[in-house]
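S.K.: Here is a sequence together with a model predicted from it:
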Amino acid sequence: MLTTRDLVLSALFAALVAGLGMAPPIPLGFLPVPITAQSLGVMLAGALLGAKRGGLALLLFVLLVAAGLPLLAGGRGGIGVILGPSGGFILAFPVGAFVTGLLAERFATGANPLRLFAVCVAGGILAVYAGGIPWLSVVAGMPLEKAVTAMVAFIPGDLIKAGVAAAAAAAVRRAGVLPTAHA
């Protein structure tokens, strides 16, 4: 059962992800998917809120985007964006936050930044890519192998975001300012 605290924290993290959309997207000329800061929010939500609240936060975010709110980087929003080349990544945000949170609850219960980095990579990168790459391949009409190869350009930035998320989550956990994922 969701508590008021769960709902408030989830809404706050949905707003955080929306705020990360204020950073302008970086377009890549060879791929119809821009580099954005919003996947950092996916990792933070999972690492700090846990599976249930983190997944809920990103589900709320995706629903707001689908409803037309311009919350994505570059002021984009709407069902057209969801159905476009980057839609699979956006739809995978809740899954990424849930996986990050689940792994954090099981394997990174303290403030160990290396373990938090690993769970951010697994949930915030691998899970999101698993949803986004096949979608990109289908919608953009490119072979799956080409879509996978094109995503290599995103890996360095995503690893940096995982490092930032892990360091921030470790600091917040050490400070004890958020309730535990099981609270």
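M.R.: Thanks, I have the structure now. From a predicted model like this one, the values you see are computed outputs, not experimental measurements.
S.K.: hey, let's count contacts and neighbours off CA atoms from now on
M.R.: OK.
S.K.: Which positions within stretch 32-43 qualify as buried?
M.R.: Within stretch 32-43, the residues scored as buried using 16 or more other Cα atoms under 10 Å are 33-43.
S.K.: end-to-end on it?
M.R.: 23 Å (Cα to Cα, to the nearest Å).
S.K.: Among the buried residues of stretch 32-43, which lie within helices?
M.R.: Within the buried residues of stretch 32-43, residues falling in helices by DSSP state H are 38-43.
S.K.: coming back round to it: just name the closest of the buried residues of stretch 32-43 to residue 147, please.
M.R.: Comparing these against residue 147 with Cα to Cα picks out residue 33 as the nearest, at 10.6 Å.
S.K.: Scan the chain for its longest strand.
M.R.: Counting residues, the longest strand in the chain under DSSP state E turns out to be strand 31-35.
S.K.: re earlier: export the buried residues of stretch 32-43 to a markdown table and append columns for distance to residue 90.
M.R.: Converted to a markdown table, the buried residues of stretch 32-43 look like this (distance: Cα to Cα, whole Å):
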| residue | distance to residue 90 |
| --- | --- |
| 33 | 11 |
| 34 | 12 |
| 35 | 12 |
| 36 | 11 |
| 37 | 12 |
| 38 | 9 |
| 39 | 9 |
| 40 | 13 |
| 41 | 12 |
| 42 | 10 |
| 43 | 13 |
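S.K.: Got another one to weigh against that:
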Amino acid sequence: MHKRIMMIKGDITHLPVDAIVNAARTSLRSGGGVSGAIHRAAGPKLKKLCQQQRHQQGACPTGHAVITDAGNLPSRKVIHAVGPVWRWGWRATLKQSQLASAYQNSLLLAVEHGLQTIAFPAISTGHYHFPRLLAARIAITTVRDFLKSNPVISQVIFVCFSERDAAIYQTSLDFYLKGEDDLC
């Protein structure tokens, strides 16, 4: 039996899952990091789909997500989740809530579209400077809590590109999923 929540070190653009999540900008335009890698691997079709999405609905607010086809990727869909830009101070609680919402809204879209396997990058931890350990806690606990009441999704994979992120996510998974035999 496979783990329902797991972490792998690798390239999210190579995974043959139902959906991969793009750490997107509000404009849905390609950026650096994982967003740039996803757009490059998906080809020009993804850019066109994102433009169509923008024209239909406007910008995607922080904490929200939209779904498109995946272009040339081995996944069926791309869920574009907009995480917050981190800044220390009085808005830290809001930023944490927005990050949790980005994960939750991605999962809701997956359920709505009948997608069973989904892969997440470490949303907001690159160019948006969200503290990695805090981001891992939010991601893992949000996914854990969502899966407890949503059996449609059979597997969530956290995909970390760097050794540093992989170590943080694996340690966090071990801690936050302790005793959750139905999820790990």
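M.R.: Perfect, thanks for sending it. Every value quoted in this text rests on a predicted model; they were computed, and no experiment measured them.
S.K.: Can you give me the TM-score here?
M.R.: The TM-score (TM-score structural alignment, normalised by the length of the first structure) is 0.32; 90 aligned residues with a Cα RMSD of 4.4 Å.
S.K.: which residues in the second structure form strands?
M.R.: Under DSSP E, the second structure gives strands at 5-9, 19-24, 65-69, 77-82, 117-120, 155-160.
S.K.: Could you single out the most deeply buried of the ones you listed?
M.R.: Highest mean neighbour count among the strands of the second structure (mean count of other Cα atoms under 10 Å): strand 19-24, with a mean of 30.
S.K.: which helices and strands sit right next to that one?
M.R.: Counting contacts by 3 or more Cα pairs under 8 Å, 6 or more residues apart in numbering; DSSP states H and E, strand 19-24 of the second structure packs against helix 33-42, strand 77-82, strand 117-120.
S.K.: so what secondary structure elements neighbour the longest one?
M.R.: With contacts defined as 3+ Cα pairs under 8 Å, 6+ apart, the secondary structure elements packing on helix 33-42 of the second structure are strand 19-24.
S.K.: Just the buried residues of the helix or strand encompassing residue 45 of the first structure, please?
M.R.: For residue 45 of the first structure, the enclosing helix or strand under DSSP states H and E is helix 38-66. Of all the residues in helix 38-66 of the first structure, those buried under the rule 16+ other Cα under 10 Å are 38-62, 64-66.
S.K.: swap in stretch 10-24 of the first structure?
M.R.: Applying 16+ other Cα under 10 Å to stretch 10-24 of the first structure flags 10-11, 13-22 as buried.
S.K.: So what angle separates the directions of the longest helix along the second structure and strand 65-69?
M.R.: Ordering each helix of the second structure by length in residues (DSSP H) puts helix 92-112 first. Interaxial angle of helix 92-112 of the second structure relative to strand 65-69 (axes from the mean of the first three to the mean of the last three Cα atoms, to 10 degrees): 40 degrees.
S.K.: for the first structure, what spans make up the helices?
M.R.: 4-20, 38-66, 79-82, 87-107, 113-120, 128-140, 144-150, 155-175.
S.K.: I'd like the ones you listed as TSV, with distance to residue 26 of the first structure appended.
M.R.: As requested, these are arranged in TSV below (distance: least, Cα to Cα, whole Å):
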stretch	distance to residue 26 of the first structure
helix 4-20	13
helix 38-66	12
helix 79-82	16
helix 87-107	16
helix 113-120	22
helix 128-140	17
helix 144-150	15
helix 155-175	11
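S.K.: I'd like the strands of the second structure as a markdown table, with distance to residue 46 of the second structure appended.
M.R.: Formatted as a markdown table, these follow (distance: least, Cα to Cα, whole Å):
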| stretch | distance to residue 46 of the second structure |
| --- | --- |
| strand 5-9 | 24 |
| strand 19-24 | 11 |
| strand 65-69 | 7 |
| strand 77-82 | 9 |
| strand 117-120 | 18 |
| strand 155-160 | 21 |
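S.K.: Out of those, flag the one nearest residue 44 of the second structure.
M.R.: strand 65-69 (11.9 Å).
S.K.: Need the residues that contact the closest one.
M.R.: Applying Cα atoms under 8 Å, 6 or more residues apart in numbering, the external contacts of strand 65-69 of the second structure come out as 46, 49-50, 60, 76-82, 102, 105-106, 109.
S.K.: Please apply the same query to stretch 89-104 of the first structure.
M.R.: 39, 42-52, 54-59, 62, 82, 115-116, 119-120, 122-133, 135.
S.K.: picking that back up, and the longest helix of the second structure, what's buried?
M.R.: 95-96, 98-111.
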